[in-house]
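**Student:** Quick one: sequence plus predicted model below, questions after.
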Amino acid sequence: MARRALNFPQALTALIQLKIEDGQELIFDVVRKKWLVCTPEEWVRQHAVQYLVALGYSIHHIQIESGLKTGFNTKRSDIIANSNGKPEVLVECKAPEVALSQKTFNQAFNYNYTIGAPLIWLTNGLQNLYWDCKESKQLEQLPA
């Protein structure tokens, strides 16, 4: 099945494993080490994981869909990259057809209120927004 090209280096896409099983396209999650249905959001999430690894984050220090307690609710963050035992980057992934809006930004900030990561990355695979929480400013790229 044809997948939408994303705004990530082509070399990262080559690392992503896909297969068809029972007529359904599956993608291998390298963090959780299991095959998942390849939804548009999962396609973006696996690219984001590969990008974090390319920047030098250890695959062993990346968490996917970690449970977060926000008030009375439990939510799930898409990706948290840890460094030295602490959250370093909170990543919120959306499907390519979902615009990165103020609502997306607020969602990530609400999650990060619990996590306390110094960096937030919002991505739909086509657009990437990086935010430095310590300096309260947008970044051009995610620091390595």
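**Tutor:** Done, it's in. Since the structure is predicted, the reported quantities are computational estimates derived from the model, not experimental observations. Residues are numbered from 1 along each chain as shown.

**Student:** alpha carbons only for contacts and neighbour counts from here, please
**Tutor:** Will do.

**Student:** can you map out the helices along this structure?
**Tutor:** Secondary structure of the chain (DSSP state H): helices at 10-15, 40-54, 102-115.

**Student:** okay, those helices in CSV with distance to Leu68 and mean neighbour count next?
**Tutor:** Converted to CSV, those look like this (distance: least, Cα to Cα, whole Å; neighbours: other Cα atoms under 10 Å):
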stretch, distance to Leu68, mean neighbour count
helix 10-15, 29, 12
helix 40-54, 18, 21
helix 102-115, 7, 15
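
**Student:** wait, which of those helices is closest to Glu25?
**Tutor:** helix 40-54 (10.9 Å; Cα to Cα).

**Student:** What are the contacting residues of the closest one?
**Tutor:** 6, 8, 12-13, 15-16, 27, 29-30, 59, 62, 78-79, 81, 93-96, 123-125 (Cα atoms under 8 Å, 6 or more residues apart in numbering).

**Student:** how near is the residue of the chain most remote from its centre to Asn128?
**Tutor:** In the chain, the residue that sits farthest from the middle, by Cα atoms, centre = their mean, is Asp22; the gap is 27.3 Å. From Asp22 over to Asn128 the distance is 34 Å, taken as Cα to Cα, to the nearest Å.

**Student:** Return the list of helices and strands in contact with the longest strand seen in the chain.
**Tutor:** Longest strand in the chain by number of residues (criterion: DSSP state E): strand 73-83. Judged by 3 or more Cα pairs under 8 Å, 6 or more residues apart in numbering; DSSP states H and E, strand 73-83 is in contact with helix 40-54, strand 62-70, strand 86-93.

**Student:** Redo the ones you listed as CSV? Include distance to Asp132.
**Tutor:** Shown next, in CSV, are these (distance: least, Cα to Cα, whole Å):
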stretch, distance to Asp132
helix 40-54, 16
strand 62-70, 19
strand 86-93, 10
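
**Student:** one more structure, for comparison:
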Amino acid sequence: MHKLNFPTYQFRFKNSENKVLIFDIIRKKFVVLQPEEWVRQNCVHFLIEDKKYPKSLINVEKELKINDLSKRYDIIVYKPDGSIQLIVECKAPKIEINQNVFDQIARYNLVLDADYLMVTNGLNHYYCQMDFENEQYQFLRDIPEYNT
């Protein structure tokens, strides 16, 4: 797999039916290793190991409804009170991070109301903090570490 702009993490892999699978520690199962999944798994480890977010507050690849359309978010980090701290949108390394990607995560956030947004293709990471009062987001150098 492509070398990403994340620290190096330990992953579990296995082969099944001529496909490589990677173990997702959040979903607790092996999933097919596609380029976007490689970015998602690195990002999950980044959130847990580097940003200290508890595994119990992280959710991966769940459906949400936006104007009667079914969409799937990549990663959500909850706060202990059940509100949403962070939404992460992952793209494959060859996908350019452009305005369309930010529009996509902004649409998700109309429903989810996260405080922070992260967009990554594994090579480039963008972090934003929401300003709900002015209906905009402000770019940050990094996302905050978990604190209770």
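**Tutor:** Yep, that arrived. Small disclaimer: the values here were computed from a predicted structure and weren't measured.

**Student:** Only whichever of the contacts of helix 40-54 of the first structure are buried, select them in PyMOL.
**Tutor:** Of those, the buried ones go into a single PyMOL selection, burial set by 16 or more other Cα atoms under 10 Å:
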select buried, resi 6+8+12+13+27+29+30+59+62+78+79+81+93+94+95+96+123+124+125
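
**Student:** what comes into contact with stretch 131-138 of the first structure?
**Tutor:** 117-121, 129-130, 139.

**Student:** what's the closest non-adjacent residue to the aligned partner of Ala92 of the second structure in the first structure?
**Tutor:** Ala92 of the second structure maps onto Ala95 of the first structure when the alignment is built from TM-score structural alignment. Leaving aside its sequence neighbours, Ala95 of the first structure sits nearest to Glu41 (Cα to Cα, 6 or more residues apart in numbering; 4.1 Å).

**Student:** Kindly state which residue of the second structure is aligned to the one you found.
**Tutor:** By TM-score structural alignment, Glu41 of the first structure lines up with Glu36.

**Student:** Kindly report the same for Thr123 of the first structure.
**Tutor:** By TM-score structural alignment, Thr123 of the first structure lines up with Thr120.

**Student:** my read: that match touches Ile95, true?
**Tutor:** No: using Cα atoms under 8 Å, Thr120 of the second structure is not in contact with Ile95, being 9.6 Å away.

**Student:** Tell me which of the helices of the first structure sits nearest to Asn73 of the first structure.
**Tutor:** Nearest of the helices of the first structure (Cα to Cα): helix 102-115, 11.0 Å.

**Student:** tell me, stretch 55-64 of the second structure lands on which residues of the first structure?
**Tutor:** So stretch 55-64 of the second structure sits over residues 59-68 in the first structure, by TM-score structural alignment.

**Student:** buried residues in that stretch?
**Tutor:** Within stretch 59-68 of the first structure, the residues scored as buried using 16+ other Cα under 10 Å are 59, 61-64.

**Student:** so Val60 of the second structure touches Leu86, yeah?
**Tutor:** No: at 11.9 Å, Val60 of the second structure does not count as touching Leu86 under the criterion of Cα under 8 Å.

**Student:** Give me the common contacts of the two.
**Tutor:** Listed contacts common to Val60 of the second structure and Leu86 are Ile76; contacts here mean Cα under 8 Å, 6+ apart.

**Student:** and Ile87 of the second structure, what does it touch?
**Tutor:** Ile87 of the second structure makes contact with 73-77, 105, 109, 114, 116-118, according to Cα under 8 Å, 6+ apart.

**Student:** Swap in 6 Å and give it another go.
**Tutor:** Neighbour list for Ile87 of the second structure: 75-76, 117 [criterion: Cα atoms under 6 Å, 6 or more residues apart in numbering].

**Student:** Now render those as TSV, adding distance to Lys29 of the second structure.
**Tutor:** Shown next, in TSV, are the contacts of Ile87 of the second structure (distance: Cα to Cα, whole Å):
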residue	distance to Lys29 of the second structure
Ile75	16
Ile76	18
Leu117	26
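
**Student:** and the gap between the residue nearest to the spatial centre of the second structure and Cys128 of the second structure?
**Tutor:** The centroid of the second structure falls nearest to Val88 when counting by Cα atoms, centre = their mean (3.0 Å). From Val88 of the second structure across to Cys128 of the second structure, the span is 10 Å (Cα to Cα).
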